[in-house]
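> After the sequence you'll find the predicted model.
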Amino acid sequence: MTAKTPATTTAQRLLKDREEVAERLLQASVRHSFDPERELDWEAPFDEGKWFWPPELLSLYGTPLWRDMSDEQRRLLARTESAALASIGIWFEIVVMQLLLRHIYDKPVTSKHVRYALTEIADECRHSMMFSRFLAKSGTAVYPVSPFIQNVTRIFKSCSNTATSLIFTLLCEEVIDWMQRLTFADDRIQPLVRGVTRIHVIEEARHVRYAKEELRRQMAESGRLERRLTCAVTGELARVFARAFVNPNVYPDCGLDRRTALAQVRASDHRREVLRKGAARLSALLDEVGALDSRGRRVWREAGLL
């Protein structure tokens, strides 16, 4: 009888672990999946006294501009930034769906890992429709990412390796998830916004688990060259995220000077602390799996994520 090599044993263990994680996630999906069309009251009017986003999480909170803004302007900024986040959310979900389809393209179609990926894609479809309906109801403009980000991402989603695809997914999910956990529990916030963020948080928790476990497996199996590539791209993803996370068009739409607002956001210690807290779990994971080198850490600091 031929003895198994250590490499073969490790590969089989990783595949077994992959199926066990997928099985648990599939079971959780059966128990905790939501239809936003039925779960949320889309016909109820907005409450005039409620915020659309926690003021402490707004980009200008604590800046000189914020101190000079009227309460009406601050609430308008909250409404506009919540719409910008919903717009980014749709862009992000569409990219993630394409990355997931690439990931499972050559995987065994009867595996639980593939079945869960298809389940997650269905979740992301519902999330995109939910964000779209919220945007239509909010009465604000739609805030797509810039043409530059759109085209850079077009290349990335076609050429990225699996590890960097997962890191991109986690970067967007973890920061927004941290903010949404503070939002859906906050009774100052519009009931519809709390409902949207609650559904998203519960379902995204599964998506984050799937991505984190697969990233660990991918990094464990990758060679030196692929690890170097992953580290290089991970650093650049921070630049893309920082440029996409707040759409500068929200400021003139709130009666503010775009250049002044952007300068104050970039100089804001409070804003950097919000981003650091949002990215803390991911940055710890990237250190654990060896996906952040010294250059990547410098770029993440410049982007406010470390």
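Noted; the coordinates are in hand.
> Please make it C-alpha for all contacts and neighbour counts, starting now.
Will do.
> got the buried residues for the helix or strand hosting Ile94?
In this assignment (DSSP states H and E), Ile94 forms part of helix 71-104. Across helix 71-104, burial judged by 16 or more other C-alpha atoms under 10 Å covers 74-93, 95-97, 99-100, 102-103.
> Distance check, Gln98 against Tyr143.
21 Å (C-alpha to C-alpha, to the nearest Å).
> got it, and His127?
17 Å.
> Same drill for these two, tell me which one is more crowded.
In terms of neighbours (other C-alpha atoms under 10 Å), His127 is the more surrounded of His127 and Tyr143; the figures are 24 against 20.
> Do I have it right that that one meets His200?
Yes: contact status for His127 versus His200: in contact at 7.0 Å, counting by C-alpha atoms under 8 Å.
> What segments of the stretch 1-150 of the chain are helices?
6-31, 36-39, 64-68, 71-104, 112-138, 147-159 (DSSP state H, counting those that start in this stretch).
> Output those helices in CSV, with distance to Gly235 appended to each entry.
Putting these into CSV (distance: least, C-alpha to C-alpha, whole Å) gives the following:
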stretch, distance to Gly235
helix 6-31, 27
helix 36-39, 35
helix 64-68, 31
helix 71-104, 18
helix 112-138, 26
helix 147-159, 14
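> And those helices: which comes nearest Trp53?
helix 71-104 (5.3 Å; C-alpha to C-alpha).
> putting a second one here so we can go through both:
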Amino acid sequence: MALSISRPDTTPQPAEAGVARRLLDSSAQLSYDPLTEVDWETPLDTGYHGASPEWSTLYGTAYWNEMTEEQRRALTRQEAASVACTGIWFEMILQQMVLRDIYAKDPTDDTFQWALTEIADECRHSIMFARGAKKLGAPAYRPPRVALELGRLFKTVAFGEAAYAAILVAEEVLDVMQRDWMRDERVAPFVRTINNIHVVEESRHMKFAREETRRHLARAGRLRRSAHAVVIAIAAYVIVTSMVNRKVYANAGLDEERAVREARANEHHKAMLRSSCAGLMEFLGSVGLLTGPALYWYKRANLI
């Protein structure tokens, strides 16, 4: 009687499937439940900042120098809450774009399953950000109406590299600032935990977004690449300029008009944004998405 020997499947797998399998394995080994990992019960200690002071939109301005430490801490708490609310807004856009991308694809495929894993992560992150903003004593900050409507259009029509590169832009900008915040002992402990969770889990999302951007661009013609380069840059501009709502200043007890004026002219904050995006810009340049028209929008957003 002959024995039947099973052989390993040596069928070559697409590169993106290999990446997806590694990300699924990583997610299984290291993921968090914010409902139990974050200390939601301890009352807010107003002796802490909500973000590293150096990341405040007013840090280094004449107004900042006039503020008391209490006012500075109140401002960074409002700014951190605004960034969290903007994160929720874009994560909702992201989830819809990813769902649309995998619609009717093979559910047994690792890439499909990773996409659903990423969406599950983003759902938890959005709840975490919402609870964090509430604990910081902030209202529900929302992007300006124009940004909301542009987001509504973008999530409906963006596809391929335009969707995934825009996802990457939002995640990369948040990643660098949150790495600073999570290590900063001046920042409220529960905020540091939130940032740590987001940094760990978003690192996998950024890896996937880079791979998907490369994959889609591999079959994109010059016209499509050029058009999408501009679309991605405009999306980056809208995201970055919506991160800190102007109402944070009044809610921190400051003169809103003066604060907005000084924040817009703050060269320190512009330099922080540029430094945070150095790796992102290098990637976009390497895949041909830093065209002349695109650079115009990145410069307007102070990302380059």
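Perfect, thanks for sending it. Every value quoted in this text rests on a predicted model; they were computed, and no experiment measured them.
> Once they're superposed, tell me the TM-score.
For this chain pair, the superposition-based TM-score is 0.93 by TM-score structural alignment, normalised by the length of the second structure; 294 aligned residues with a C-alpha RMSD of 1.5 Å.
> how about the nearest residue to Tyr32 of the second structure, chain neighbours excluded?
Ile197 (6.6 Å; C-alpha to C-alpha, 6 or more residues apart in numbering).
> whoops, I mixed them up, Val193 of the first structure
In space, Val193 of the first structure is closest to Phe52, 6.5 Å off (C-alpha to C-alpha, 6+ apart).
> how deep is the aligned residue in the second structure for Glu120 of the first structure tucked in, by neighbour count?
Using TM-score structural alignment, the partner of Glu120 of the first structure in the second structure is Glu118. Neighbours of Glu118 of the second structure under the rule other C-alpha under 10 Å: 21.
> Please identify the helix or strand for the nearest residue to Glu118 of the second structure once chain neighbours are set aside.
Take Glu118 of the second structure and drop its neighbours on the chain: the residue closest to it by C-alpha to C-alpha, 6+ apart is His205, 6.7 Å away. Using DSSP H and E, His205 of the second structure falls within helix 189-217.
> Give me the mean distance between that helix and the first structure.
In the superposition with the first structure, the average deviation recorded for helix 189-217 of the second structure is 0.5 Å (mean C-alpha distance after the TM-score superposition for the first structure).
> what's the matching range in the first structure for that helix?
Under TM-score structural alignment, the match for helix 189-217 of the second structure is residues 191-219.
> tell me how far the matching stretch is from the chain's mean position?
9 Å (C-alpha atoms, centre = their mean, to the nearest Å).
> Identify the residues contacting the aligned partner of Tyr103 of the second structure in the first structure.
The equivalent of Tyr103 of the second structure in the first structure is Tyr105 (alignment by TM-score structural alignment). Contact analysis of Tyr105 of the first structure by C-alpha atoms under 8 Å, 6 or more residues apart in numbering lists nothing.
> Please work out which residues of the first structure line up with stretch 249-265 of the second structure.
Using TM-score structural alignment, stretch 249-265 of the second structure pairs with 251-267 in the first structure.
> need the contact list for Leu215 of the first structure.
162-163, 166-167.
> top of these by neighbour count?
Ranked by neighbours (other C-alpha under 10 Å), these are led by Ala163, which has 26 neighbours.
> Next, the contact list for that one, please.
Per C-alpha under 8 Å, 6+ apart, neighbours of Ala163 of the first structure: 215, 218-219, 230.
> Tell me, how many residues neighbour the residue nearest to Glu118 of the second structure?
23.
> Verify the contact between it and Thr117 for me.
No: the criterion here is C-alpha under 8 Å, and His205 of the second structure misses it with Thr117 at 9.8 Å.
> could you say which helix or strand contains Arg272 of the first structure?
helix 269-289.
> can you tell me which residue is nearest the centre of the second structure?
Glu171 (2.8 Å; C-alpha atoms, centre = their mean).
> What residue in the first structure is paired with it?
In the first structure, Glu171 of the second structure lines up with Glu173, judged by TM-score structural alignment.
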